[in-house]
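*Asks:* Have a look; sequence and predicted model below, questions after that.
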Amino acid sequence: MGIAATQPLTRNMTKIGSSITQRKVQHAGKQALSKAVVAAENEAVSNLSATAARQRFGQLLSRSGAAGTDGNLSLAERAARRKQMQHERQQANLERIMSLAEEYCSVQLPQQDIEPDWFNQYCELVLDISNASMQQLWAKILAGELAAPGRFALKTLLTLKQMSVREAVALQHAAALSCRLRSEQAARIYFGYSRKPSLWHWLTGRQLALLNLSQFQLSYPQILSLIDIGILHSSEIESGELQNGQRVHWQIQQQVLNGSVKQAGVVLQYYKYTPTGAELLPLIQCQPQQHYISALQKMLAPVVQFEAI
């Protein structure tokens, strides 16, 4: 091949190489531009987050009565302002709970008045209750005490004061699973049973059946928290042995389960409410968990014959 023939091929290769280089430069430029745009967006989001954080912190400063935007006030003036703001918040909480309690009160109240010391302690305890759900609970306590003076012990008030919103939710979940024997006032949370082996099945040992309460929104950590604040007793409890043919009547909210025991030696397992928990339980509004009721009947079916509802 001559020199004249190779010159066009060389020019073509030069053009191709130049085109590839241009595309690489363009691609690199696009990547750099994309990175710059992403960096700018991230910076904008970061600035927005920083602004939102400063605004939130400024709100906390204002609520605390600290310097904030009023840096011209002296330390003594800021302390006085903080006290005034605190007193106003507490008064607002107290008045809100009193207003709710009036709505819960029955039209007719007994002639007996509530204990003055109890009421004074109550007023002190509700001053810092600002959560709406907890305010309703405290209002129901006052309405209940007005309807039946002496119904709620001071110990119950102190327990409720220590209760967080999360623990109040746990109590509501527990209330939805609470059963009450018709012959007793104390509510219980049944979760299992055991039975002694019969003469013909003595090799099988003690038979046991359990429900996992976490399936019904009551987790074990929630149970522990209710034990810790004195709502539930600290240990699982077993009933006495049920007799063959013994009638049982459970009430779960408005639903009643009636049945008879199929064999002797059956022992029910449950969590029991403390006196404090028993006082608070009627204040909790909840719907019974039908899934739990069905599971409880299914678990007890080998030892209890339930009547059709």
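*Replies:* In hand now; what should we look at?
*Asks:* Every contact and neighbour count from this point should use C-alpha atoms.
*Replies:* Will do.
*Asks:* can you give me the strands for the protein?
*Replies:* 179-181, 187-195, 207-210, 237-238, 247-252, 255-261, 266-272, 304-306 (DSSP state E).
*Asks:* In JSON lines, list these along with distance to A278.
*Replies:* What follows is the strands of the chain, written out as JSON lines (distance: least, Cα to Cα, whole Å):
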{"stretch": "strand 179-181", "distance to A278": "11"}
{"stretch": "strand 187-195", "distance to A278": "7"}
{"stretch": "strand 207-210", "distance to A278": "24"}
{"stretch": "strand 237-238", "distance to A278": "16"}
{"stretch": "strand 247-252", "distance to A278": "15"}
{"stretch": "strand 255-261", "distance to A278": "19"}
{"stretch": "strand 266-272", "distance to A278": "9"}
{"stretch": "strand 304-306", "distance to A278": "27"}
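*Asks:* The structure to be compared is supplied as follows:
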Amino acid sequence: MEIKDLAGISEPLKRLIEVMAEGFGAVSRPYLIKKNAEAKAYEIRVISEAMAESRKLLGGADYEDGKVKMMGSSETPSPILSLPERAANRSEYQELRKQQNIESVCANAAEELANKSEIPEQKPEPEWINHFFDIAEKISTEDLQYWWGKILAGEITKPGSFSLRTLEILKNLSRQEAENFVELGKYVLSNKNIAFYLDPKEYIFKKDNTIGFSEILDLKDAGLINDSDSLGFFFEAKTSGSTSNLLYSSLILFFEREKDTPEIENQVGVLTKAGTELLKLISVQPDMEYIEFVAQKFKREGMKIAWAPFIREDGENLSIGDKTYIVTEEPA
């Protein structure tokens, strides 16, 4: 599809088509509107073609209710192909699977971009595009295809959002590790410079969830959490009338000083750069009990703490909803 054929398509989707064309060649408009039924039909067609070849290679196979059933040689003829023919069949099937994976990732990206109306003039770097599609063609798990689609959409709307190192880390992430990271995301706070969670022994490990000590170690090994256990996050000493902020999921927390306060420090676990970038991909329901726990950990005499829905950030200005103040016990 050429750009002249893109009348009626939004600018973000046009950019997606440009990126797809640069990444793996000519594309067609249906990639951007593929629904689940269409994707399933495509899957069945690919599998059917593979089954036809398997009857030549392996003596026969059927595909029923999502399962492959091998058939004996007495049930179907099995002419023996030459080694070059078998290699060609295998290569063709692998290329079909790669194409299916790429199309699924791009369809997810299109859904992410469907409600966007504007994009920056800057485009993703060619090196990034090539590296992305080299990885995406091997991603066959549906959940991970969703993440890769969000990454592609995020890089189109804000080039530089995801580094090449982050792509490599995500490439090696298992489905279980991804699920554990999403679970940990329920407790991650951030400001402009750091994303972190408070000492997990004090709250996270006490909750009925899937995150425990071994899962934390796995996420460290995966490159999503800093491997140091002695890091601290602190608010600098502040004067009366000043306010500090923390982002938590879709909320923003305010720490308002009515008196001068000294430096406030808490032991934390810190996400790596890759973990911080991947945090943008997940959306979690705020844990209101955790907000109260955070408030109590940072509370000092002469401080009021509130939360509000975070709408957007425009330069130095924050757009928020109505504030709700948190009642906490005065620190000893």
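*Replies:* Okay, I see it. Remember, it's a predicted structure, so these values are computed and weren't measured experimentally.
*Asks:* one step back: switch the strands of the first structure over to TSV; also include mean neighbour count and distance to L137 of the first structure.
*Replies:* Listed next are those as TSV, based on neighbours: other Cα atoms under 10 Å; distance: least, Cα to Cα, whole Å:
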stretch	mean neighbour count	distance to L137 of the first structure
strand 179-181	19	21
strand 187-195	21	19
strand 207-210	13	33
strand 237-238	16	28
strand 247-252	17	21
strand 255-261	17	24
strand 266-272	21	21
strand 304-306	19	36
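*Asks:* Which one, of those strands, ends up nearest to F216 of the first structure?
*Replies:* When those are compared by Cα to Cα, strand 187-195 sits nearest F216 of the first structure, at 11.0 Å.
*Asks:* between that closest one and strand 266-272, how many degrees?
*Replies:* What separates the directions of strand 187-195 of the first structure and strand 266-272 is an angle of 150 degrees, with axes from the mean of the first three to the mean of the last three Cα atoms, to 10 degrees.
*Asks:* Okay, angle between strand 187-195 of the first structure and strand 247-252 too, please.
*Replies:* 140 degrees.
*Asks:* Tell me which other helices or strands strand 187-195 of the first structure touches.
*Replies:* Packing contacts for strand 187-195 of the first structure, counted by 3 or more Cα pairs under 8 Å, 6 or more residues apart in numbering; DSSP states H and E, involve strand 179-181, strand 207-210, strand 266-272, helix 290-300.
*Asks:* And the contacts of it?
*Replies:* For strand 187-195 of the first structure, contacts defined as Cα atoms under 8 Å, 6 or more residues apart in numbering pick out 174, 177-181, 206-213, 265-273, 278, 296, 299-300.
*Asks:* Go again with 7 Å.
*Replies:* 177-180, 206-211, 265-273 (Cα atoms under 7 Å, 6 or more residues apart in numbering).
*Asks:* from the chain's centre, how far out does it sit?
*Replies:* Offset of strand 187-195 of the first structure from its chain centre (Cα atoms, centre = their mean, to the nearest Å): 23 Å.
*Asks:* now stretch 184-191 of the first structure
*Replies:* The mean C-alpha position of stretch 184-191 of the first structure is separated from the chain mean by 21 Å, Cα atoms, centre = their mean.
*Asks:* out of the strands of the first structure, nearest to M98 of the first structure?
*Replies:* With Cα to Cα, the closest approach to M98 of the first structure among the strands of the first structure belongs to strand 187-195: 29.1 Å.
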